[in-house]
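1. Provided below are the primary sequence and the corresponding predicted coordinates.
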Amino acid sequence: MPRVSFLHAQGRSGEVESNLTLLEAAKMLGFELNHDCGGNASCTTCRVEVQMGGDNLSEIDFDEQDLLDREALSEPWHRLGCQARVLGDVVVRVPETKWVQPTSASSGEVGKRGAGLP
């Protein structure tokens, strides 16, 4: 099983099933990766920066590339967590500037740990 690491103050790492999206992997590992559009590739809140293992993610498709280009995120290490599928070990950084502490009741303890963060 591939190992995924989310580099962030509240990040998580662990093994996940192959072919999950990074967004699904984050949820499985208990990391609340933002996804304002519900994981439908119509925003960039789930954007991550691939640090290692870029070849272990699915190829970028037209819709993902188009959205990244519109946001001027055209470097090859930028990916959308809702679109990039895990095929092997990968390490991604979650940019702090795009990450907002989840406020839903389902976030439970995760929301409490981040109190006081901008």
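-> Okay, I see it.

2. Going by C-alpha atoms from here, please, whenever you check contacts or count neighbours.
-> Noted.

3. List the residues that contact residue 118.
-> For residue 118, the contacting residues are residue 100, taking Cα atoms under 8 Å, 6 or more residues apart in numbering as the criterion.

4. could you measure it against residue 56, distance?
-> Spatial separation of residue 118 from residue 56 under the definition Cα to Cα, to the nearest Å is 32 Å.

5. Below is an additional structure, to be compared with the one above:
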Amino acid sequence: MTRLTFLPHPQICPQGKTIEVEPGISICDAALNAGIPIEHACEKACACTTCHVVVRQGFNSLAAAEEKEEDLLDKAWGLEPESRLSCQAKVGDQDLVVEIPKYTINLVSEQH
């Protein structure tokens, strides 16, 4: 099992949360399964940036992003070198610390 630690986010996960998951699951699915309502406007089809996260620890354990993901990430709010689309980043066997950015560019979110 791999440990994922989600850092506190004021609306989505105020207390933060640490979970154990099987390798191979996406960060997005792991969050949703744990009750962390991360946005995913395109239903995890790698067609938006609403599930953008920053992997604060363990980034190098993730498989490299594909070109489509890299192109979309260029449009994400708060892009950093360790940014990934959580619907595309699959958990490996190294623990991760994940930050959900404060904002997204989703103008139609029911949460706003």
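-> Structure received. Keep in mind that what you see is a predicted model, and the values were worked out from it rather than measured.

6. residue contacts, the residue most central in space within the first structure?
-> Nearest to the geometric centre of the first structure sits residue 81, at 3.8 Å (Cα atoms, centre = their mean). Under the criterion of Cα under 8 Å, 6+ apart, the contact list for residue 81 of the first structure reads 21, 22, 23, 46, 47, 48.

7. can you check residue 54 of the first structure too?
-> Under the criterion of Cα under 8 Å, 6+ apart, the contact list for residue 54 of the first structure reads 77, 90.

8. In the second structure, what residue corresponds to it?
-> Using TM-score structural alignment, the partner of residue 54 of the first structure in the second structure is residue 59.

9. Count the neighbours of residue 105 of the second structure for me.
-> Per other Cα atoms under 10 Å, the neighbour tally for residue 105 of the second structure reads 12.

10. what's the answer for residue 25 of the second structure, then?
-> By other Cα under 10 Å, the residues close to residue 25 of the second structure number 16.

11. Pretty sure it sits against residue 87.
-> No: with contact taken as Cα atoms under 8 Å, residue 25 of the second structure and residue 87 are classed as non-touching, separated by 9.2 Å.

12. ok so, going back, distance check, the residue nearest to the centre of the first structure against residue 112 of the first structure.
-> With distances defined as Cα to Cα, the gap from residue 81 of the first structure to residue 112 of the first structure amounts to 24 Å.

13. likewise residue 49 of the first structure?
-> If you go by Cα to Cα, the gap between residue 49 of the first structure and residue 112 of the first structure works out to 26 Å.

14. Comparing those two, which residue is more hemmed in?
-> residue 49 (21 against 12).

15. Just the element for that one, please.
-> When secondary structure is defined by DSSP states H and E, residue 49 of the first structure falls within strand 47-52.

16. so where is stretch 16-31 of the first structure in the second structure?
-> Residues 21-36 of the second structure are the counterpart of stretch 16-31 of the first structure, counting by TM-score structural alignment.
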